[in-house]
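Participant: Kindly generate the corresponding structure for this input.
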Amino acid sequence: MRLPSSYSTSTSDVSSSMTPMIDVVFQLLIYFLCTASFAMTEQILPTTLPPTGATTTTASLPPEVQELELIRIALSQRGQQLQIELNGSPCPDVANLRDRLRQLLALANLPAVLDVSLEVEIGHMINVYDTCRVVGVRDIHFAAPER
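Facilitator: Model (predicted):
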């Protein structure tokens, strides 16, 4: 003889007991949507504006830096010798490149573009890339090869 189970397996009982729970969830959803205020925080932040008619002063950069929009570093290799050009002027080695990059970045924070020719060894390219990062160049991009 089989004992009656205390658990009912009827699906109608489960669906009928879920209906009030679904109703409560929808009521809570509607409540929170109606009471929420979607204020933009930018409109709340305090700012102080200069009075009208006040003149503003801007720091002027040297003319050679004002013309620059980015730092262009070209790498090529002849034999075992790495050729480095910074904005069109040759650099004898990576140490000189590091010093000149520091001077440029002291005047303006500019992005850098590495134009690496195909014959350059990957180690030289990584060395120049690391030099840019150490000096403080934040945006370093690679130039696309010419077609």
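
Participant: C-alpha only now, for contacts and for neighbours.
Facilitator: OK.

Participant: What's the first helix or strand after whichever helix in the chain runs longest?
Facilitator: In the chain, assigned by DSSP state H, the helix with the most residues is helix 11-35. Counting by DSSP states H and E, the next helix or strand C-terminal to helix 11-35 is helix 63-66.

Participant: Quick check: next helix or strand after that following helix?
Facilitator: strand 71-78.

Participant: Against which helices or strands is that following strand packed?
Facilitator: strand 81-86, strand 112-116 (3 or more Cα pairs under 8 Å, 6 or more residues apart in numbering; DSSP states H and E).

Participant: Comparing those strands, which comes out most buried?
Facilitator: Counting by mean count of other Cα atoms under 10 Å, strand 112-116 has the highest mean neighbour count of the helices and strands packed on strand 71-78, with a mean of 20.

Participant: this one next, for a side-by-side:
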Amino acid sequence: MRIPTSRQRASQVDMQTAMTPLIDVVFQLLIFFICASTGHMKELLLTTDFTAGAISATEKEPAEKPLGEVSIRLTRVETETVTFLEGQEFREMDGLDAKLKDLARASTEIPVNLDVAAEVPLGDVIHVYDMCRAVRFQSINFVVSKSQL
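Facilitator: This is a model prediction of the structure:
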């Protein structure tokens, strides 16, 4: 006697209907993650290397700066930002720009360190950073003290 095939087909149909919601959920998750991962803005505006990590208490900071390093300090005096480049004070950004161009003519491989006080507006920091990038300095870094860590 032959076994009726209607039961086998019914089990196959049940298996297909059970898989349909699972496949739908997988596709919806796939679409969600694709859409969620493509809308982020890349952080390329202020590129700097943060790979140094934390400084341990036993390490000593070098007392002497290496040759060819440029240090720019930004502070706030009353309502204006004052910039110090190797001890020379600049209250106007034009004078700083001319000095940076002179340094860049010597070599653009000189590392530039920006030491920014907490009260300096971000717009002034970005302006000085952009001036350094405009004269093609290759390494522009931000100075962080141990108290800020």
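
Participant: where does the TM-score land?
Facilitator: Taking TM-score structural alignment, normalised by the length of structure 1 as the basis, the two superposed chains have a TM-score of 0.52; 85 aligned residues with a Cα RMSD of 1.9 Å.

Participant: returning to that earlier point: can you say which of the helices and strands packed on strand 71-78 of structure 1 is nearest to residue 130 of structure 1?
Facilitator: Residue 130 of structure 1 lies closest, by Cα to Cα, to one member of these: strand 112-116, at 11.7 Å.

Participant: how far apart are that closest one and its match in structure 2?
Facilitator: Once the two models are superposed, strand 112-116 of structure 1 sits on average 0.3 Å from its counterpart in structure 2 (mean Cα distance after the TM-score superposition for structure 1).

Participant: roughly how far out does that strand sit from the chain middle?
Facilitator: 18 Å (Cα atoms, centre = their mean, to the nearest Å).

Participant: And for that strand, what's in contact with it?
Facilitator: 70-76, 125, 129, 137, 139-144 (Cα atoms under 8 Å, 6 or more residues apart in numbering).

Participant: Any of these buried? List them.
Facilitator: The neighbour-count test (16 or more other Cα atoms under 10 Å) marks 70-76, 125, 129, 137, 140 as buried among the contacts of strand 112-116 of structure 1.

Participant: In a markdown table, list these along with distance to residue 86 of structure 1.
Facilitator: Output for these, formatted as a markdown table (distance: Cα to Cα, whole Å):
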| residue | distance to residue 86 of structure 1 |
| --- | --- |
| 70 | 11 |
| 71 | 7 |
| 72 | 6 |
| 73 | 5 |
| 74 | 7 |
| 75 | 9 |
| 76 | 12 |
| 125 | 14 |
| 129 | 13 |
| 137 | 14 |
| 140 | 14 |
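
Participant: Nearest to residue 18 of structure 1 among those residues?
Facilitator: Closest approach between those and residue 18 of structure 1, by Cα to Cα: residue 140, at 57.5 Å.
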